[in-house]
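*Asks:* My questions concern the predicted model and sequence given below.
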Amino acid sequence: MHKSRFDISVLITTSEARINGSRLNESNVELFKACAILEEAGVCSGWIVGLNRMSSEKMLLMILAAWMLDAIPWPLASERFYDQCDVVVDGLIILRGATPNAHPELKEVALLHSTSGSTAAEKVVCRSTDSLIAEAEGYRKGMNLGPRDCVGIPLPLFHSLGSGVAISALLSGCNIYLNKKKLPSAIAKDLDSGLVNKIVLTPALAILLTQTRYRDHACVDKILIGAGRVDEKLASAVYHRFGVMPNVGYGSTETGGSFIGDSGIGKPADGVEIVWPMKGHQGELVLRMPTPVLGYVHDKLRTSRIWRTGDIVYRSEKQDIIYIGRRDSESIRLNGRFLSLNEFHLILKGMSRISGYIFVVIHDEGGGERLCLAVESDTILPKEIADHFLDVRSSETFFIVVVKQFPKNEMGKLDREALIKVIRFGEDRTDDFN
């Protein structure tokens, strides 16, 4: 039986779930205030409620309040999608859409999320109630979550990792600790003191925590690191600083957390099956999820449980899943036609003086599109890169921009919008190369 948005709110408010020690039941004053704010804004069943510029605690309360009103919450990182919301709570400001209305086509949707945009154009993902509950079960077993646990979540909730663990912890009856102080030293102190016994981190934040001053024997029993690779060096540093080997987590915004374990990208969560690759093979990771992956807003919602992740992995005979990289696009769409970039990918992968690259489509004021190759390097010049392409017989036309370091967002991933700004206004570039 499918759960409704209201059903999720009931599961949380009737459990032991707490935020910073305060029970999320009917007597919670802050939850009552959140509901009152949405009711005064006229929020009705099926409305999309954008949430931006507020503390993580308030955002969680607003998400729960939206479900109590059978609305669809959408944690936002910027103003970019305000025009797609029926109501936006922007800090203390309430913004109404031009024609707010219910969205019957989204009746199965419990939460909207924007993808990070680090590997492709940002999209808006639909997550169902059943998907959130299945994800919570995976995190509950993978992190051994229960009412006695205090789970630290020093990550932004507009990212699916932060909100996924937060909602899962609430559904598991945990206490969520949301420290407003984001300094690594403050987070490490919470772990050392035993205030927090479980925590979710990104690799970038985990590195900073391993460099904090050692105070006492840490009382943490579970550290989950997701949204990036965890190599042996980082895992060892975490162990030596906090006394536990970290778990790794893997998932996409479209599916939520689907793998968790102690090596590679982890093991499939309960109900998640690996369709491809077979044991002993490498290929795109294709999953069969416990519930349908709905897909994206403005597309016809999917009903299939099969999800192609776009990630290339190696699956060993022992079932270890090793992340290799993103699937290379065989073509890119530019001004209505598809261009092959395979030869350029092969050359770029063989260049030792670059640490990363990405092809980006730039829209100009006249409505046309230009292709840019953005390269991350502090030693190479754009013309040197162009010289490597002189023997390539191709119709692709693009310009090359070199930056010392790609801009990153709060999760430590490529900030595509910030990179496009750098591309538009940077000076270290070639003219169109053909």
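*Replies:* Sure, I can see it.
*Asks:* drop to CA atoms for contacts and neighbour counts, all remaining ones
*Replies:* OK.
*Asks:* where exactly do the helices run in the protein?
*Replies:* 5-13, 29-40, 56-68, 129-142, 160-171, 184-193, 203-210, 232-242, 342-349, 382-388, 416-425 (DSSP state H).
*Asks:* TSV please, covering those helices and showing mean neighbour count.
*Replies:* Output for the helices of the chain, formatted as TSV (neighbours: other C-alpha atoms under 10 Å):
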stretch	mean neighbour count
helix 5-13	20
helix 29-40	16
helix 56-68	23
helix 129-142	22
helix 160-171	25
helix 184-193	19
helix 203-210	19
helix 232-242	17
helix 342-349	14
helix 382-388	15
helix 416-425	16
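*Asks:* could these be laid out in a markdown table, adding distance to Pro407?
*Replies:* Listed next are the helices of the chain as a markdown table, based on distance: least, C-alpha to C-alpha, whole Å:
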| stretch | distance to Pro407 |
| --- | --- |
| helix 5-13 | 36 |
| helix 29-40 | 34 |
| helix 56-68 | 23 |
| helix 129-142 | 30 |
| helix 160-171 | 20 |
| helix 184-193 | 20 |
| helix 203-210 | 13 |
| helix 232-242 | 22 |
| helix 342-349 | 20 |
| helix 382-388 | 18 |
| helix 416-425 | 6 |
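*Asks:* quick one: which of those is nearest Arg308?
*Replies:* helix 129-142 (16.4 Å; C-alpha to C-alpha).
*Asks:* Below is structure B, check it against A:
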Amino acid sequence: MIAIRRVLSMVEKYPKAIALTCNHQHTTYEELGRQIHSAALFLRKEGIKENHRVALILPNLPQFPVFFYACESIGAIAVMIHPLTIGSKMKLLCDQSRIDLAVMTDILYPKYRQALKGRRVVLVDGKDALPKSIRSLHFLLPSILTIGTLRYRYQESQGSIEVAQDPQPFILFSSGTQGLNKGIRLRHDTLDALCDQLTRIIDPVPTQDSMFAILPFFHGFGLGISMHTVLALGGRCILIPRLARNTIVPEFLKEKPTYIAAVPQLLRLFLKDPRMHTADLSFVKNVFCGGEATPKKLIEEFNELLRNGHSQAVVQVGYGCTETLTAVCVSDGMADGCGKAFAGNEIIVVDEHGNRCADEQAGEILIHGPILMDGYDGLRDADPFVSMDGKRYFRSADIGKIDANGNLVVLYRRDHLLKINGYFVDPHEIEDAVLSLPDIKEAIALQDEEGRLCLIVSVKQHKRQEDIKKEITGPLETLDRWYRPKRILLIHEFPKNEMKKTDRNALKRLINSRPNGLLAEWSL
């Protein structure tokens, strides 16, 4: 069953149940089905046909699932682009993806008018993405319309949705933590495969369970877990269109979602808010975290928050990548690592010669299963797959191991391994040495342009610099000589990219430019 048929089956089964909640406004499954039909007819009227490409430049608003499933129903290729991408990059991604039509909110269009010049643009109502204090000014926005743009409005229509017999793929972009964002072609049945896999590890109750949909739908984690799996199982998506610290926690406590899917930065945001530490959290059934390395100390702190709030949930860490849609395994929360592969997936670890590694032996992580991408969009020479035993595996470029209990343990990315004075250095050994300290929030080891080993550290609270230096220096001096950083840099906050992951490129620029924003720098 392709993705939209699964959602439409929920429309028929639970028509009056709530599918979407956004700023306390509800959309039932029946209304969602009608809106998908209306959007599909609109796209056809505008000449969008099979294989045409429609950019969805949208935050987590109701229009996102509406237009995503509308594209699938008519055989168009939905291309997901971050709605706050800088203008020059927006133009590059649209050119790279050969966009036929772009759908975005009217409130963002003025910012991207030049980047989208010469393209057909459809504007949807974006007032729900505005801060509440200025939402009433939304009526002023129609004046921004220019030649070449259309305004979409829902129109009641008769009949049922005709689903294309040969659905086209959709395109997500890699998060770009290491450089250029690559377009990744995924089939809609990968969404259903993920949904089937997740039902084996969760116990969803249709029409009652809900997801705090704070992860953006333009990325695989949000699209696969926070949106499609929820709608395909008759749950409710609580849409969070803006990552605003002053509204996220009140929204969370008011709506009481039973599921949370988050990246580490979002767990930190919850922990910082004193309201979370006195709230009843008994409604939380599962908490999934991934997207980047999740420090053990962060897991322990969030688990304590859940326990104090009378929740039975624990943080369950997953592993995956955009090339596999999202997670391919998840821990049970009781042990270290990322758990065992979901049903239908296979995870193996191989050495540099392509031979399978023994338990506890580190090597490259390979992934096989129904969730694999078709390939990179427009990059015909890029082939990240390898065949083994008649199966097609994706080469992740991540280094990990399978422990004695069969759980995957991710160690580091292969391209994160450092070579210092002829020695290979695992940066995680250095980072782990200080992450166990109570005042340390984040730590990353990198090389500067002169080849020196650097450790960048952010702290939780203000302390005397001399005390911080002493606290950090102690465990570093116990490391092997070639593991000891030549430069230690203290900063307020780690820079984050559009997906709220640590921006390693920005950190590299920081250590090479020596900006005034450094709190302190010293050497061992």
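*Replies:* Alright, I've got the coordinates. None of the values given here were measured: they were computed from a predicted structure.
*Asks:* Superposing both, give me the TM-score.
*Replies:* The TM-score (TM-score structural alignment, normalised by the length of the first structure) is 0.73; 384 aligned residues with a C-alpha RMSD of 4.1 Å.
*Asks:* rewinding a little: tell me which of the helices of the first structure sits nearest to Gly251 of the first structure.
*Replies:* Judging those by C-alpha to C-alpha, what sits closest to Gly251 of the first structure is helix 160-171, at 8.1 Å.
*Asks:* Counterpart of Tyr393 of the second structure over in the first structure?
*Replies:* Taking TM-score structural alignment, Tyr393 of the second structure has Ile306 as its aligned residue in the first structure.
*Asks:* got a list of what its match touches?
*Replies:* 286-289, 292-293 (C-alpha atoms under 8 Å, 6 or more residues apart in numbering).
*Asks:* can you do 6 Å?
*Replies:* Contact analysis of Ile306 of the first structure by C-alpha atoms under 6 Å, 6 or more residues apart in numbering lists 287-288.
*Asks:* separation between it and Ser252 of the first structure?
*Replies:* Ile306 of the first structure sits 13 Å away from Ser252 of the first structure, going by C-alpha to C-alpha, to the nearest Å.
*Asks:* before we move on, the earlier item: and the gap between the match of Tyr393 of the second structure and Pro290 of the first structure?
*Replies:* Distance from Ile306 of the first structure to Pro290 of the first structure, by C-alpha to C-alpha: 9 Å.
*Asks:* Likewise for Asp70 of the first structure?
*Replies:* Applying C-alpha to C-alpha to Asp70 of the first structure and Pro290 of the first structure gives a distance of 24 Å.
*Asks:* In terms of neighbours, single out the busier of these two.
*Replies:* Using other C-alpha atoms under 10 Å, the more surrounded residue of Asp70 of the first structure and Pro290 is Asp70, with 23 against 19.
*Asks:* That one is in contact with Phe6, isn't it?
*Replies:* Yes. Between Asp70 of the first structure and Phe6 there is a contact under C-alpha atoms under 6 Å: 5.4 Å.
*Asks:* what residues are shared contacts of these two?
*Replies:* With C-alpha under 6 Å, 6+ apart as the test, Asp70 of the first structure and Phe6 reach no residue in common.
*Asks:* Next up, the contacts around the aligned partner of Leu346 of the first structure in the second structure.
*Replies:* Using TM-score structural alignment, the partner of Leu346 of the first structure in the second structure is Val425. By C-alpha under 6 Å, 6+ apart, the residues touching Val425 of the second structure are 418-419.
*Asks:* Look up how far Glu57 of the first structure lies from the alignment partner in the first structure of Gly220 of the second structure.
*Replies:* By TM-score structural alignment, Gly220 of the second structure lines up with Ser160 in the first structure. With the distance defined as C-alpha to C-alpha, Ser160 of the first structure ends up 16 Å from Glu57 of the first structure.
*Asks:* Once you drop chain neighbours, what's closest to the match of Gly220 of the second structure?
*Replies:* Nearest non-adjacent residue to Ser160 of the first structure, counting by C-alpha to C-alpha, 6 or more residues apart in numbering: Thr253, 5.5 Å away.
*Asks:* How many residues are close by that neighbour?
*Replies:* Thr253 of the first structure: 21 surrounding residues under other C-alpha under 10 Å.
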